[in-house]
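Q: any chance you could fold what I've pasted below:
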Amino acid sequence: MTDLAEARRLDDADPLAHFRSRFTWPDGVIYLDGNSLGALPVATPGRVEKVIREEWGIGLIRSWNDADWISMPQRVGSKIAPLIGAEPDEVIAADSVSVNLFKLIAAALAMQPGRTVVLSEPGNFPTDLYMIQGLEGQGLADQKTAAADDLEAALGDDVALLLLTHVHYKSGRMHEMARLTKAAHDVGALVLWDLSHSVGAVEVDLNGCDADFAVGCGYKYLNGGPGAPAFAYVAKRHHDALQQPLSGWMGHAAPFAFSDDYTPAPGVDRLLAGTPHILGLAALEVGVDIAAEIGTAALAEKSRRMSEFFRAVVTEKLPDLELVSPTDPAVRGSQLSFRHEHAYPICQALIARGIIGDFREPDILRFGFAPSYLSFEDVFKAATALAELIERGEWQRPEFSERSKVT
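A: From the prediction side, this is the model:
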């Protein structure tokens, strides 16, 4: 069944339904864009205000010690670790995904003398490819791309690093992490996984897959807020060999010794560079705590059930709408993407109805399913509205064709 009564029955049986009250909601909005920016946890404003008014306003510089600001990158990283199948001392929360990609691509290349090729896939998230190209411009890397189904054949003894996004940002297709990691290791290559569209929504087991490196963002399913700090993972076996290219003072073994010469900190701590972003880390910690409380298995299970329910409703009401994402929920992330030649105005028409999904060039309608706060009723109403406005041609109103700066 794919009617409203069934959606409400599923909500009544949902063990995660009560977590919805832990998030702030504007009236009249159904939010299917948590795969781009997560919702605001109710506790976040109070936590950030405490940091501002008490820890900063009263504690001033003493709060680096008294409020333990100095260890926030390690503390938040250790809380992210179980969400990605890592040990607490293998993850650090710092900087952005782009910066962490640069650090780890450069580090991997330094660990692979005689190899310069970084293999990825065309259509990967742009920053992943741009960071390879930036290192290529410095003469440190050679970019090579192969279609998803041809990656194993493209692995050769010149490949230093395989860099892939676990869940593709546009299609939602999920790579088989264990198989591709092994294939890379079989030819002597290292592997770096971008988990930006995975963490907090699908199950990830980096250590179980013998992964080398990973990065991920804090503002999607972890609900850390716009521009939230990212995180980086380095398998413990690589800690001693890791050479951090951005040798900032916080990555020093003794930053407050103020030595003229750089000595890397032990372990994953050497991935730090500049002073930690305390306000951003405080907000991120709230979202991470909620995800950790729920647990990855429960998040992933609800994600699969919601996306399948949405797919069933859309298939029934819009049988000709082309699904770009895999039909099997076991091989896709927490999203569904559809192709339509008028995807942009359709997306804008949905937003005008209070249903927020997003658009990706050139013709993709993308809907994300954040399991910590979405309901099955939300999903049903969004799919029904999508069908209605397409059937009625509602998207043809001229105001829906005007492009905004951010789409």
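Q: make it CA atoms for all contacts and neighbour counts henceforth
A: OK.
Q: could you measure from Ser334 over to Trp249?
A: Look at Ser334 and Trp249: by CA to CA, to the nearest Å, they are 38 Å apart.
Q: show me which of the two is the more surrounded one.
A: Counted by other CA atoms under 10 Å, Ser334 and Trp249 do not tie: Ser334 has more neighbours, with 30 against 21.
Q: so that one makes contact with Phe369?
A: Yes - Ser334 is in contact with Phe369 according to CA atoms under 8 Å; the separation is 5.4 Å.
Q: which neighbours do these two have in common?
A: Counting by CA atoms under 8 Å, 6 or more residues apart in numbering, the common neighbours of Ser334 and Phe369 are 35, 303, 307.
Q: show me those residues that map onto strands.
A: For those, not one is inside strands, with DSSP state E as the criterion.
Q: which residues in the protein form helices?
A: If DSSP state H is used as the criterion, the helices of the chain fall at 4-12, 44-50, 63-66, 72-80, 97-110, 126-137, 151-154, 177-186, 278-294, 296-317, 343-352, 376-392.
Q: and for comparison, fold this next one:
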Amino acid sequence: MADPTAPVPPDARPGPGVLDARAAALDAADPLRERRAAFVLDDTVYLDGNSLGALPRAVPVRLAEVVAREWGELRIRSWTESGWWTAPERVGDRIAPLVGSGPGRVVVGDSTSVNLFKALVGAVRTVPDDRDEILVDAATFPTDGYIAASAARLTGRTLRPVPAAGIAAAAGPRTAVALVNHVDYRTGTLHDLPGITAAVHAAGAPVVWDLCHSAGALPVELDAHGVDFAVGCTYKYLNGGPGAPAFLALRADRLAAFDSPLPGWNSHADPFAMAAHHTPATGAARGRVGTPDILSLLALDAALDVWDGVDIGAVRTKSLALTDFFLDCVAAELPPGTVESVTPADHARRGSQIALRHPDAATVMDRLIAAGVVGDFRPPDVLRFGFTPLYTSFADTLRAARTLRRVVGETASA
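A: Predicted coordinates:
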């Protein structure tokens, strides 16, 4: 008997019911399927978790407790009695295993942009002045480019944009630091973290990785590959909520020498001494600046409960299965040539999203959302679908492809 979970050969178009049976079989065999119940979901097919993750059920309960009890009753005492003061490092330790780091090396707070600035300038401060170039992924998320350009001006360096695949070859004696996105936000292309890191190190420079589109979606293994600095947001695959604080991860041997360009009272070795001169704290606390955003930070802490007992390898396996299945469904449901995938077919080069090119992508996405399938649009012509393995099902995936077929047809005939 044929395996209903097996991929469809490239030139084969399955008959009626085959995709339904395959989706049902894949969902039944999914070891993560019970995690879906931990989220607040409705009948919408939500494929935009790579922009904002769904709400974990534990968060509203926890926030109500924080507001009513910790803020409302304990008030200022909660900084010590409720553990608010140590929350940036405590929550960082919960994120650490999801990105392959160790305890005491990840701090949560501020935005990705602010943490990126800290990491870039801190990295440049560790190299000689004759290393005068900052390499940056030419297709980077715009803010990363803006921050890198500002860091270059402030440190007297030159910004050199290079395609991510060319950074390894471009790194040399003039490289002060390289900034690379682990996953391209438009196409979902997964870049070679081990190879690029090794090449930049061989050139004598540190590297900063932006993990916004990989943290919580696939194994990152910062320590295994000796990554110097990494930053990432927590409101995508980590489901921390809108504007949730970001994280900064430092390699163990980078902590003691990290010279943050934003030394605040929260990163002081003795914050309440109110000293005129800054003495950096030890450990990950060196990456702090000002007073932590406690409500968002503790919402993130509660959101991370969904990861308890989850194997990030299983998340990656399901992510690839979901994206493979979506591509198969699109190929089966839509006429050839209707859309073009710009996401690599190669698993080693794919994140947890599929980006499809269509000439009227903006209109198509608007109509998809109105029809109950939520992805997003990236100019000029990209339909972007993020697959979050903790709550996306294979049935969702098939429904999305079938809705896409209908909407594309309606758009063409309008």
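Q: in the second structure, what range does stretch 145-161 of the first structure match?
A: With TM-score structural alignment applied, stretch 145-161 of the first structure matches the range 161-177 in the second structure.
Q: nearest spatial neighbour of Gly341 of the second structure, skipping sequence neighbours?
A: If you look again at residue 341 of the second structure, you'll see it is Ser, not Gly. Among residues not flanking Ser341 of the second structure along the chain, Leu356 sits closest, at 4.4 Å (CA to CA, 6 or more residues apart in numbering).
Q: ah, wrong one, I meant Ala178 of the first structure
A: Here the residue nearest Ala178 of the first structure, using CA to CA, 6+ apart, is Cys209, at 4.6 Å.
Q: the residue positioned nearest the centre of the first structure: what's it in contact with?
A: Nearest to the geometric centre of the first structure sits Ser196, at 1.9 Å (CA atoms, centre = their mean). Listed by CA under 8 Å, 6+ apart, the contact partners of Ser196 of the first structure are 165, 167, 215-218, 220.
Q: so what does it match up with in the second structure?
A: Matched to the second structure by TM-score structural alignment, Ser196 of the first structure sits across from Cys212.
Q: counterpart of His151 of the second structure in the first structure?
A: Quick fix: residue 151 of the second structure is Ala, not His. Match for Ala151 of the second structure (TM-score structural alignment): Leu135.
Q: residues near the closest residue in space to that match that isn't next to it in sequence, how many?
A: Closest residue in space to Leu135 of the first structure, ignoring its immediate chain neighbours: Ala141 at 5.5 Å, by CA to CA, 6+ apart. Using other CA under 10 Å, Ala141 of the first structure has 21 other residues around it.
Q: isn't Ala141 of the first structure right next to Ile132, touching?
A: Yes - contact criterion CA under 8 Å: Ala141 of the first structure and Ile132 qualify, at 6.9 Å.
Q: related to what we said a few turns ago, next, count neighbours for whatever residue of the second structure lines up with the residue nearest to Ala178 of the first structure.
A: In the second structure, Cys209 of the first structure lines up with His225, judged by TM-score structural alignment. A total of 15 residues lie near His225 of the second structure under the criterion other CA under 10 Å.
Q: separation between His225 of the second structure and Asn181 of the second structure?
A: 15 Å.
Q: Arg288 of the second structure too?
A: For Arg288 of the second structure, the distance to Asn181 of the second structure - CA to CA - is 23 Å.
Q: and Asp223 of the second structure, by the same measure?
A: In terms of CA to CA, Asp223 of the second structure sits 17 Å off from Asn181 of the second structure.
Q: picking that back up, so what's the match of Ala151 of the second structure up against?
A: 102, 106, 141.
Q: that one and Thr165 of the first structure, how far apart?
A: 18 Å.
Q: over to Lys317 of the first structure?
A: Taking CA to CA, one finds Lys317 of the first structure at 32 Å from Thr165 of the first structure.
Q: with Leu318 of the first structure instead?
A: Counting by CA to CA, the gap from Leu318 of the first structure to Thr165 of the first structure is 30 Å.
Q: between the two, tell me which one has more neighbours.
A: Applying other CA under 10 Å to Leu318 of the first structure and Thr165 shows that Thr165 carries more neighbours, namely 25 against 18.
Q: and the nearest residue to the more buried one once chain neighbours are set aside, how many neighbours?
A: Nearest residue to Thr165 of the first structure, sequence neighbours excluded (CA to CA, 6+ apart): Asp194, at 4.4 Å. For Asp194 of the first structure, the neighbour count with other CA under 10 Å is 23.
Q: these two touch, right, Asp194 of the first structure and Asp212?
A: No - the criterion here is CA under 8 Å, and Asp194 of the first structure misses it with Asp212 at 11.6 Å.
Q: how much space is there between the aligned partner of Gly57 of the first structure in the second structure and Glu65 of the second structure?
A: Aligned counterpart of Gly57 of the first structure in the second structure: Gly72 (TM-score structural alignment). According to CA to CA, Gly72 of the second structure stands 9 Å off from Glu65 of the second structure.
Q: same check on Val121 of the second structure?
A: 39 Å.
Q: neighbour count winner among these two?
A: Val121 (24 against 13).
Q: ok, the counterpart of the more buried one in the first structure to Leu389 of the first structure distance?
A: With TM-score structural alignment as the matching criterion, the partner of Val121 of the second structure in the first structure is Ala106. Ala106 of the first structure sits 48 Å away from Leu389 of the first structure, going by CA to CA.
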